[in-house]
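Participant: sequence below, structure please.
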Amino acid sequence: MHIDDIEVIAVVGGKGTRLYPLSLNISKPIIDMCNIAVLTRMLEPLVNQGCRKITLASKGYDNTAQLNKYFKDGEAFFSRLGINTKEEFRYQPNYADKGSADSVRYCMDYYNIKDEILVIGGDNIANIDLKGLISWHRKKNALLTVVLKELDAEEDVTQFGVAEADGDLKIHRFVEKPRAEEAPSRLINAGIYLFSPDIIEIFKEMGDRVRDIGGDVMPYLTQKGYPVYGYLLNGYWTDVGSPGRFLRTTLDILHGKIKNVVVLEHNVDENRWIHPTTLTRNSGLARVNLGEHVLIGRECTIGDGVKIKDSSIGHTCIIGENSIIENSVIMSFVNIGKNVRLNGCILGRFTTVEDGSVIDADLNVDYPGDPLERVPVIGGGGVRIVKNSIIGPWKRVAPIKESYRILSTGKFVELGMDGENIYFTNK
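Facilitator: Predicted structure coming up:
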């Protein structure tokens, strides 16, 4: 069997609450990462190695309608990567699955899938050697191979499922989000799974217990003694489901750290990608100070004296004179006033930041939060940050109309409100 025989099922049914407010009014898989949907960034490494059969497994009207509108039959996706194929994207029908495993089971049955199935989640981008994974899976005659990533000693394992495995990487159990002292290893579940076609029989055996892959299927398989193995991922891996990790991954793309993931815009030089319409509109950006690792999309207007480095700018943005943008993500249709300073932040679509404002992750604020998640995030559609505002680390801003939706998740704490916005942070 060749790689192009592998069936890829992307389980993208989550609500994306960790990314609030960016995902309040747009499905998480199609939030732009370097001006391309984040799901595209997840699929690129797989397709560039030969995968062609792709099923998008989402549920609910909003998620599925937005995905279908964006990707359609996949022709534009494949064309952008220079791939000529007769294969078309498939979608999970209107089925309210009970979790990732139930979604995979339903899609296998609906599309009569009888080949090996590569399942990816909606939060992970990885440089995975597919030939190596498939070869290992078959060599071990595994029913399920779970891609594992070994975290460095300074990295926190408590946010992941951690594998207990022997020297041959046969998995005996997973401990979900253990205390650091109780973690059986540094090997975490990377959210990528290769199933043998026989898994459909196990799903039948499990009946109504087929819900989540990590929570239900893997414990069942290991307890019953089925061959479940780990495959150690030596390349790049990241979880993009939180603002801090989303920003870090964007910068990694701009720095060329992710193999098989490319920035396809007009190259000014090796480390700068500027769309031709933006160059024309701004006389070649002669009066703009462009540092390295900068992406700027279509039809942007950029004022004199603006400084930009290590940042991704979306399409149709307006940036006022003498503003500074560093280590940031600016999505499409954002207006930035004059003398604004942005550092280490994310601005969602249709945000307006008025003159003299500062949004900076490095401001000195004493707060016991995850250092990676210092990223200020503005989003939710139409947020206006008034003149001379100062927004520091860990703060998120959304339209006040979204207050109940945000706070009812139980994951956030309100910091305050004004006439237009709610300010909040992680619990």
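
Participant: from now on I want contacts and neighbour counts done on CA atoms only, so please keep to that.
Facilitator: OK.

Participant: double-check that E414 belongs to a strand.
Facilitator: Yes - in this structure, E414 lies within a strand as judged by DSSP: H, G, I helix; E, B strand; the rest coil.

Participant: hang on, it packs against Y404?
Facilitator: No - with contact defined as C-alpha atoms under 8 Å, E414 does not reach Y404; the gap is 10.4 Å.

Participant: want to put them side by side, so please do this one too:
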Amino acid sequence: MKAVILAAGYGTRLQRDVSSDRSGRFAHLVGVPKPLLPVGRSPLISRWVRALTRSGTVDGIYVVERLGAVACLQLAVKHFGIQDGVIVIGGDTLFREDFSLGRVAQKVSELQARSADSCLLLCYRCRDEETQKYGILEVDEDLRVLRMKEKPRPSETESRRACPCFYVFSKESLPLLDAFLEEKKDAPIEERDAPGNFVSWLIPRKPVFTQEISGRFDVGNLPSYLDCDVYFSETLQDDESFMV
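Facilitator: Predicted coordinates for the structure are as follows:
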């Protein structure tokens, strides 16, 4: 497999929080892209590169910075001639210590032994009041994803499976990027930009399954960044094997 890390985006909320802080504690974060934010002793993106390399789950890592997440993925696939399964990772996302790339690879192998075009999403349980922040996965008894609802009210779904930006796409699913972008070429940018929109579009077209994890860090604003930094500075037990 290959890995594509989506490193585009302005980090608008975080930079607004940093600029409005008068303590001076966060001056070193001014203008720093989210993937390069220091998390514990390492930049956020370095933790992914290290884990991907040590786990042996991929034989190529590509970082794409162009704006437009789905277009970024299509650019990487075409420019580098990728003809393999792809792990797509949001450059502002990290997971807790129980997450393992090795277990993800094992699950993908099991799924694709039954159906070669199977894809995998992660999910974690969110609270009722959080459904309106995330894409929520609805699944059947075999954990096959039936649909993703984008930021639904709690009353609109019984599911509390939030989906982070970490997707494993089979090589058979990658040609559908062209079809998706062609279909959405005249749509507003918010309908074709976010990777979750492609995932929603893909679900009825390919077998997509989910694997549950305990949670994630989504570095969107200053409080969420501080929570992430504290975890990796003070709570993480084994930095060397983290996410491997």
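
Participant: neighbour count winner among E414 and Y404 of the first structure?
Facilitator: The residue with the greater number of neighbours, taking E414 of the first structure and Y404 and applying other C-alpha atoms under 10 Å, is E414; the counts read 16 against 9.

Participant: mind listing what the closest residue to the more buried one other than its chain neighbours touches?
Facilitator: Nearest residue to E414 of the first structure in three dimensions, chain neighbours excluded: F424, at 4.4 Å (C-alpha to C-alpha, 6 or more residues apart in numbering). Taking C-alpha atoms under 8 Å, 6 or more residues apart in numbering as the contact definition, F424 of the first structure lies against K395, R396, V397, F412, V413, E414, L415, G416.

Participant: let me know the closest of those to K59 of the first structure.
Facilitator: Of all the contacts of F424 of the first structure, the one with the least separation from K59 of the first structure (C-alpha to C-alpha) is F412, at 24.6 Å.

Participant: the closest residue to G416 of the first structure other than its chain neighbours and V413 of the first structure, how far apart?
Facilitator: Closest residue to G416 of the first structure in three dimensions, ignoring its sequence neighbours and counting by C-alpha to C-alpha, 6+ apart: Y423, at 5.3 Å. In this structure, Y423 of the first structure and V413 of the first structure are separated by 9 Å, where distance is defined by C-alpha to C-alpha, to the nearest Å.

Participant: tell me which of the two has more neighbours.
Facilitator: Counting neighbours by other C-alpha under 10 Å for Y423 of the first structure and for V413 shows that Y423 has the greater number, 20 against 13.

Participant: my read is that one is in a helix, agree?
Facilitator: No - with three-state DSSP as the criterion, Y423 of the first structure is strand rather than part of a helix.

Participant: ok, now which ones touch it?
Facilitator: Taking C-alpha under 8 Å, 6+ apart, one finds K395, R396, V397, A398, E414, L415, G416, M417 in contact with Y423 of the first structure.

Participant: in CSV: those, plus distance to T64 of the first structure.
Facilitator: Listed next are the contacts of Y423 of the first structure as CSV, based on distance: C-alpha to C-alpha, whole Å:
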residue, distance to T64 of the first structure
K395, 30
R396, 27
V397, 26
A398, 24
E414, 30
L415, 33
G416, 34
M417, 33
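
Participant: trace V219 of the second structure over to the first structure, please.
Facilitator: Aligned by TM-score structural alignment, V219 of the second structure pairs with V240 of the first structure.

Participant: could you measure from the closest residue to N63 of the first structure other than its chain neighbours over to E326 of the first structure?
Facilitator: Computed as C-alpha to C-alpha, 6+ apart, the closest residue to N63 of the first structure that is not its neighbour in sequence is S27, at 5.4 Å. As judged by C-alpha to C-alpha, S27 of the first structure and E326 of the first structure stand 26 Å apart.

Participant: repeat for A190 of the first structure
Facilitator: If you measure A190 of the first structure against E326 of the first structure using C-alpha to C-alpha, the figure is 30 Å.
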